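Colleague: here are the coordinates; sequence isn't available:
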């Protein structure tokens, strides 16, 4: 059993940063103390020299494109990019090909991850207009959540039958993760844009087409239905300030019936960036106004928004080069999400403890993940070593996502992920992903 002793660390967990040592055996954190001596001669001692030691990030929303869309990405390539970004655990979405709407397809994806994944893995089950029988077969100790698209996006898994949606909300006890955009509003806005611009709609029209109204109509309806039926819902990727009023901070996250998430791109970019970034910041829901971004920040900091995620959704450069009507929405983010949030720490927009709460602790608590998301004795040794004063610049050459590009190209981050450990094994060090794959399937305590 491998034994590792981290010395002289700034340990960030449970809302505080404290100096000390962490000792692990195998895949488990065994001891945390101000000072620990090597237990025996075969203990590997790693002197962190005052660098930060964080729990591995848990990303509750990624699209790794396998099976069926492997020209864009694979579980192997994107999980490698994830560990390079300090993400040790992910929850992957069901809009692959075939869609993950049957137990058989869900098991097939689990088998691929067991063979190929660099990071701990789980897969959300997809809801559709006609698969309630399959949904009710879910093993809730192995599935993080049910995913429902209330607005169409890549994969066309739209659930638009209101009676089916009510039945799902009324019968499913698992947390339900939602993509909220009103389809009819989007269609009407798109029709107007097409009439005005033709096929080559300017990218800055994306937040006009996929508008604030489209988001709010859908998310407010979902929140109302959840309150009526008692469903536990998690609203993905909030993009508007108006939506933040739907959520409260009166309860601890473990007691919240209705929770929400914001993604890196909605905290970093605004509609002012379309002029330069264009198609590379085309996401669903759309990046909106700077005023929306500020209201999202306010809600994140006062705990109306519970989780920070990536919605990592890569497409090839060739696909992104298409005109608006055929340019897919989404982009790669797992490698740069934590460095981006640590940039905000440098800017004193947020504390490092709050980043860890939103990216590590809260996803673990919200989805009932067993023994991950914290640096605690008895927990899994998913750990990242971060040097917060070691600048580096994002270039095409150091992007690990299979698509080969990033919306952050040219950005210099002040913080660098030095090492990532997955279940006690080194998975990444200094821009190199190791060949060792020590990922584990997530388990959920429910």
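Modeller: Cool, the structure landed. This is a predicted model, so every value here is computed, not measured. Numbering: from 1, shown residues only.
Colleague: use CA for all of it now, contacts and neighbours both
Modeller: Will do.
Colleague: you'd agree residue 225 is up against residue 166?
Modeller: Yes: Residue 225 lies in contact with residue 166 (Cα atoms under 8 Å); the separation is 7.3 Å.
Colleague: joint contacts of those two?
Modeller: Overlap of the contact sets of residue 225 and residue 166 (by Cα atoms under 8 Å, 6 or more residues apart in numbering) is empty.
Colleague: can you map out the strands along the stretch 251-400 of the chain?
Modeller: Remark: strands assigned in the stretch 251-400 of the chain by DSSP state E, counting those that start in this stretch are 258-263, 307-309, 383-387, 392-393.
Colleague: take this one as well and set it beside the first:
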């Protein structure tokens, strides 16, 4: 048995912020102590002046393994996640081969069991012809079914109306969707390609992949979910209009249609394209300041439920292309939590909201077993943050395999000091412990 005591931290948990200590035994939180004598432990961390959060749970990442490992792999990106205070991730199926069968899905779980520094789960991808695989999904061991209702790689665009209806009617677990309407995007692409040719400025990305394209597709998904009683989670919402499609004014555990927002849609606006170009080219696109403000307000009023990353690295060589050749997506897991905490400093959010949207709510929404909270007998997935440690994102401190970040040159006021995975120090003072491995997430469904 090993024990660890985190002393005198400012604990941010379940809507409160208070001074306390956490006693950990093996992989579990055994006591949360706010007064009285502290127990002895094999190891102690003096957390005076530090914030203690439950580890962040990222419900949408692309770690590129298997088949796209020139960009990233599970080992490299899970270490970057742990360095950023993300202790659990759920990874997407558009790898090579695509995870559209349970045999391929289990191969990804086996890689993670060997290589992942963080806890993990993987989505099964939907296609127009794998409904039988979807129906075989065990909701207790697989986080969800991913349905691309917009652009994707390979054959993962699900556009067969009958199959979509069956997926929403019969899926044994949560459905997560990428929603952008293909017809609108194709029409806009033709217009702007004719206007600019290959030299189109990146600032037109949100005009091509417009709010209208997002709304039309998200509306279709929400209507299907309500018609069939499906549990729908719409990923990376990016426009003000889409928020009206979500369940509101009820506890998260009772919602049937929920929404995720990603850190880049909360941080950047279309005014940033001239400066950053391909580095902030994501699908769905970063949109207007009005959209960004609506997304921020959606978090504050609990219309939006979860903050995630859509971490999707590409090499800088791939990104250093003209608009139509540069791929969409960027690396974010190392800098998501600190960017949210920077928005706390800016007065946009509170520490309590960050814990709710990045830790508590993903655990509630996906019904994750004993994670996402600082509670007795829960897994000790924890992150200690120094709120007064200014640092700048630079190539020498970036852990992504691709070696770059859209936040390069940004100065953050909060710094992740320690990250615990299942009670073990997986990251401490700038170094990832190479021997720590995460666990497969289990779901109470």
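Modeller: Happy to help now that I have it. None of these values were measured; they are calculated from a predicted model.
Colleague: thinking again about what came up before, of the strands of the stretch 251-400 of the first structure, flag the one that's most buried.
Modeller: strand 307-309 (a mean of 29; mean count of other Cα atoms under 10 Å).
Colleague: mean deviation of that strand from the second structure?
Modeller: Superposing on the second structure and averaging over aligned pairs (mean Cα distance after the TM-score superposition for the first structure), strand 307-309 of the first structure comes out at 0.2 Å.
Colleague: for that strand, packing partners?
Modeller: Here strand 307-309 of the first structure touches strand 57-62, strand 258-263, going by 3 or more Cα pairs under 8 Å, 6 or more residues apart in numbering; DSSP states H and E.
Colleague: give me the nearest residue to residue 265 of the second structure, chain neighbours excluded.
Modeller: The spatial neighbour of residue 265 of the second structure that comes closest, neighbours along the chain excluded (Cα to Cα, 6 or more residues apart in numbering), is residue 286 at 5.5 Å.
Colleague: ditto for residue 302 of the second structure
Modeller: residue 248 (7.3 Å).
Colleague: for the one you found, helix, strand, or coil?
Modeller: When classified by DSSP: H, G, I helix; E, B strand; the rest coil, residue 248 of the second structure comes out as coil.
Colleague: OK, contacts around it?
Modeller: Here residue 248 of the second structure is in contact with 255, 302, 303 (Cα under 8 Å, 6+ apart).
Colleague: could I get those in JSON lines, plus columns for neighbour count?
Modeller: JSON lines is the format used below for the contacts of residue 248 of the second structure (neighbours: other Cα atoms under 10 Å):
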{"residue": "255", "neighbour count": "17"}
{"residue": "302", "neighbour count": "19"}
{"residue": "303", "neighbour count": "22"}
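Colleague: ok, and the residues you listed in the first structure?
Modeller: Mapping those onto the first structure (both residues aligned by TM-score structural alignment, their matches' Cα atoms under 8 Å) leaves 302, 303 still in contact.
Colleague: counterpart of residue 144 of the second structure in the first structure?
Modeller: Alignment note (TM-score structural alignment): residue 144 of the second structure maps to residue 145 of the first structure.
Colleague: number of residues surrounding that match?
Modeller: Other residues within reach of residue 145 of the first structure, judged by other Cα atoms under 10 Å, total 27.
Colleague: you'd agree it is up against residue 175?
Modeller: Yes: contact criterion Cα under 8 Å: residue 145 of the first structure and residue 175 qualify, at 5.2 Å.
Colleague: now for those two: what residues contact both?
Modeller: Shared contacts of residue 145 of the first structure and residue 175 (Cα under 8 Å, 6+ apart): residue 367.
Colleague: about what we covered before: what's the separation between the residue nearest to residue 302 of the second structure and residue 363 of the second structure?
Modeller: Separation of residue 248 of the second structure from residue 363 of the second structure (Cα to Cα, to the nearest Å): 19 Å.
Colleague: ok, now residue 397 of the second structure?
Modeller: In terms of Cα to Cα, residue 397 of the second structure sits 29 Å off from residue 363 of the second structure.
Colleague: settle it for me: which of the two has more neighbours?
Modeller: Neighbours per residue (other Cα under 10 Å) separate residue 397 of the second structure from residue 363, with residue 363 holding more: 23 against 14.
Colleague: right, I'll leave it there.
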